[in-house]
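A.B. asks: below: sequence and its predicted model.
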Amino acid sequence: MKIKEFQAFLISRLGIIFALNMQSTILYFWVYSLTNSKLSLGLVGLAEVIPAIGCSLIAGHYVDQSEKRKMVITCILGYIITSICLFILALPYIEKQTTVSVIVGSIYFFVFIGGILRAFYAPSMFSLFGMIVPREHYPNATSWSSMSWQMGAVIGPLVAGFFIAFFGVYVGLFAVILFLLLIFIPLLSIGVKPILKRDKEPMLQSIKEGLKFVIQTPTLLAAQLLDMFSVLFGGAVALLPVYQKEILHVNEMGFGILRSAPGIGALLMLGLLAFLPLKTNPGKKLFLCVTGFALSIIVFGISTNFYLSFIMLLLSGMFDSVSVVIRSTILQLVTPDEMRGRVSAVNTIFVSSSNEFGDFESGLMAHWLGTVRAVVTGGLLTLGVVAFTYVKVPKLRNFTFEDNKKD
């Protein structure tokens, strides 16, 4: 925390995640209020995951050959433009003059554009992190970085619930624009960074190298696959509007509280990890925490009590935050500096597959099986993935930070 640029990085990261989570929460609420369709909630996630995955490898190639801060600034400008379009779409006059199908279709379109921006933003921020923080501080810095991310993930939904309840959707979307503009203040205090990869090799060859590195690094590949399948099957956040309205029967503020519960739990755990960093047996702790995550999701799925549901979501965030720190540290430690963009792009594919495609999977499963059965089934599948990976990948099970800090 003595590194001034790292402080600016944390503030920027917090602000970006806060604004995007606030916007995402508003959009999920808005879409469900317009359609009353569980499947429509899943399609919001699908609209983002398709471009995020489809553009990731190309984005990684360009990020490695570009100045990282400039790339982040360009992505923020893109987010501001899409946010302005969503705000205009939500204006009462526009809603009265437009059909529901046109509004929902337009929301999917702008979410799709946001997915493209995410494909470039994620590897740019990952690469910028590696150029600001000394290698020996990666585990601790990752805890701080994850904590700033979770603070945004916690505060964003809470503020979104407040705006929805007291001011409406369009005012909340206007606030997102203002918050995104404020991000430029800390971001511009970070200096321009050198481009480590100046060789203009063919795009396909560059992309192939990034994929090859991930595939040939068993610990990294297994950690990403474990994350992908556990969150893919165990994600329940996309179905919170259904739980709010049909199962728990709480108001908009209650929805915001539930939406932020995993983030609150993660923030509590990350605050502890920032001062007491993980040092021993990270591999085994990773499996233990993913197991705890799955069990908390199963209990949440069958709960009809608001307080029990909140506690289970809180615990899911605490367990997930530990695994996030371990996975992120593995990614930072094993990735060469000149390949950070491409390797992070591959990581974005895994993250997008697990998060946004997981939202689609949750909506689809709920449409077929019912909401409660879909969540419980997902948690049980996650337990199966944990057991399979634990047995099949001993290198991840026995992974240690100390052996990799020196490499």
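C.D. replies: Here it is on my side, so go on.
A.B. asks: could you use CA atoms for every contact and neighbour count after this?
C.D. replies: Will do.
A.B. asks: L89 contacts T98, correct?
C.D. replies: No: counting by CA atoms under 8 Å, L89 does not reach T98; the two are 9.2 Å apart.
A.B. asks: these two: which is more packed in?
C.D. replies: Shown here are L89 and T98; by other CA atoms under 10 Å, L89 has more neighbours (20 against 11).
A.B. asks: residue contacts, the more buried one?
C.D. replies: 95, 103 (CA atoms under 8 Å, 6 or more residues apart in numbering).
A.B. asks: against that first model, consider the following:
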Amino acid sequence: MAKKDPYAALRIKEFNIFLTLRFALVFAWSMQFIIIEWQVYSITKDPLSLGIIGLMEIIPALTMALFAGHIVDQREKRNLLAVCLALFSLISLGLFLLTWPKIVANWSTNTILYAIYALVFFGGFLRAFFGPTIFSLVALIVPKKIYPNAATWSSSTWQMASVLGPATAGVLISVIGVHWSLCFVFGLVIFALITLTQIKKKPILNPKIGEPVMQSLKEGLSFVFKTKAILGALTLDMIAVLFGGAIALLPIFAQDILKVGSEGFGVLRAAPAVGAFLTMLITAYIPISKNAGMKLLAAVFGFGVCIIVFGLSSVFWISVLALFFSGVTDGVSMVIRQTILQIKTPDHMRGRVASVNSMFVGSSNELGAFESGVTAKLMGTVTAVVFGGTMTIITALTTGIVSPSFRKLDLTKDLEAHEKAA
């Protein structure tokens, strides 16, 4: 087989524009979420309020996910993403105004809190569209034979933005405050919207334009549940993320347990993304498609161990290392999952399959945040994190025992066949 070009996707100009856009979007989104978490916990000092943030986002995201996938498959992707970015800018502007003393000086704490929750709720609807639209758009920018390489660079860009976003949020909260930090987020969203104009409109490849909604949704769900590799990877990752949602409790660790302030909070929040980002850079040179099932199970097991170590640690640098290696294991999981999705999904179903992915994995982040908030309220913060890590380990072990076919999953032949077909 010909030697792989690790920079194949980066040689396409429009793909580089796409990466710039995605970086700005994820950077802004991750910054905004961190700033909201900090502000809400500063107002309430209640762990449950952090869980409610996740709940407010997951309800609309789950409700709209399948319908969003149908709409994405029926619409032109570039313009649809532009609409989503424009609406996201309104949310960012709203949060900026909600933290302006001149506007909310006479508002009660509950009124401000409920207004923040309302905007997060609105953002959940948008999130249902972002994932499927971006997943479908990148497949229209690069040739099929370099889908895996494009997926690696796209995921790496996502992780790099996730590294810098939280760290920048922590620094800016300390330097310029919550209010002007949100103004910076608003500026990033506008920049992303302007960058998008440099990408040309794309053709709609769906042969079933105008297909009834329910029939379209049924077809998408049926495809995912019949494709065992996709279903297994999504289910395993969903359960792991659901019970490993310790990230949602980081404001508590930063303020009350490790006592490291907003700067330390930014470092803690960025540590997993640093690990995942470095892992995905390595996989651009060293593919991990061989024995993918066992590698995915090992990664989820390791993730659970890291979460337990983090929960038990009272030393800042140990906590940072534990979160870093949780990111390393999560990066392996993400690359394998994205590779499976890219090579197993037909072009005309990408929106719907990506929507199911967002339901399984993306929304489980918010549901995991809610689960962590509730368990922290009931059993204490440290116990809740250790419980979540333990459940993640049990999930990996159980999946490996009861599903030998998933244990033996190997993507090498699939990738070779996909490249020949392209």
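C.D. replies: Alright, I've got the coordinates. These numbers come from a predicted model, not from an experiment.
A.B. asks: quickly find the element holding L220 of the first structure.
C.D. replies: For L220 of the first structure, the host element (DSSP states H and E) is helix 218-234.
A.B. asks: output the residue interval of the second structure matched by that helix.
C.D. replies: Aligning helix 218-234 of the first structure against the second structure (TM-score structural alignment) gives residues 228-244.
A.B. asks: circling back: quick one: buried residues of the helix holding L220 of the first structure?
C.D. replies: 219-234 (16 or more other CA atoms under 10 Å).
A.B. asks: mean deviation of the helix or strand just after that helix from the second structure?
C.D. replies: Next in sequence after helix 218-234 of the first structure, counting helices and strands by DSSP H and E, comes helix 240-242. Helix 240-242 of the first structure: mean distance to aligned residues in the second structure after superposition is 0.6 Å, counting by mean CA distance after the TM-score superposition for the first structure.
A.B. asks: what's helix 240-242 of the first structure packed up against?
C.D. replies: helix 4-35, helix 252-275 (3 or more CA pairs under 8 Å, 6 or more residues apart in numbering; DSSP states H and E).
A.B. asks: number of nearby residues for the equivalent of A141 of the first structure over in the second structure?
C.D. replies: Residue pairing (TM-score structural alignment): A141 of the first structure is matched to A150 of the second structure. Neighbour count for A150 of the second structure, taken as other CA under 10 Å: 27.
A.B. asks: doesn't Q255 make contact with G264 of the second structure?
C.D. replies: No: at 9.1 Å, G264 of the second structure does not count as touching Q255 under the criterion of CA under 8 Å.
A.B. asks: if we can go back for a sec, mean shift between the helix holding L220 of the first structure and the second structure?
C.D. replies: Looks like 0.6 Å for helix 218-234 of the first structure (mean CA distance after the TM-score superposition for the first structure).
A.B. asks: name the residues that touch that helix?
C.D. replies: With CA under 8 Å, 6+ apart, helix 218-234 of the first structure has contacts from 214-215, 290, 294, 297, 327, 330-331, 334, 347, 350-351, 353-355, 357-359, 361-362, 375, 377-379, 381-383, 385-386, 389, 393, 395-396, 399.
A.B. asks: redo that, cut-off 6 Å
C.D. replies: Here helix 218-234 of the first structure makes contact (CA atoms under 6 Å, 6 or more residues apart in numbering) with 214, 350, 354, 358, 378-379, 382, 395-396.
A.B. asks: stretch 393-404 of the first structure now?
C.D. replies: 219, 283-284.
A.B. asks: hmm, 10 Å instead?
C.D. replies: When contacts are defined by CA atoms under 10 Å, 6 or more residues apart in numbering, stretch 393-404 of the first structure is touched by residues 136, 138-139, 218-223, 278-287, 326, 329-330, 333-334, 389-391.
A.B. asks: mind checking which of those land in helices?
C.D. replies: When these are checked against helices (DSSP state H), the matches are 138-139, 218-223, 282-287, 326, 329-330, 333-334, 389-391.
A.B. asks: write a ChimeraX command that selects only the buried members of those.
C.D. replies: With 16+ other CA under 10 Å as the criterion, this ChimeraX line picks the buried residues out of those:
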select :138,139,219,220,221,222,223,282,283,284,285,286,287,326,329,330,333,334,389,390
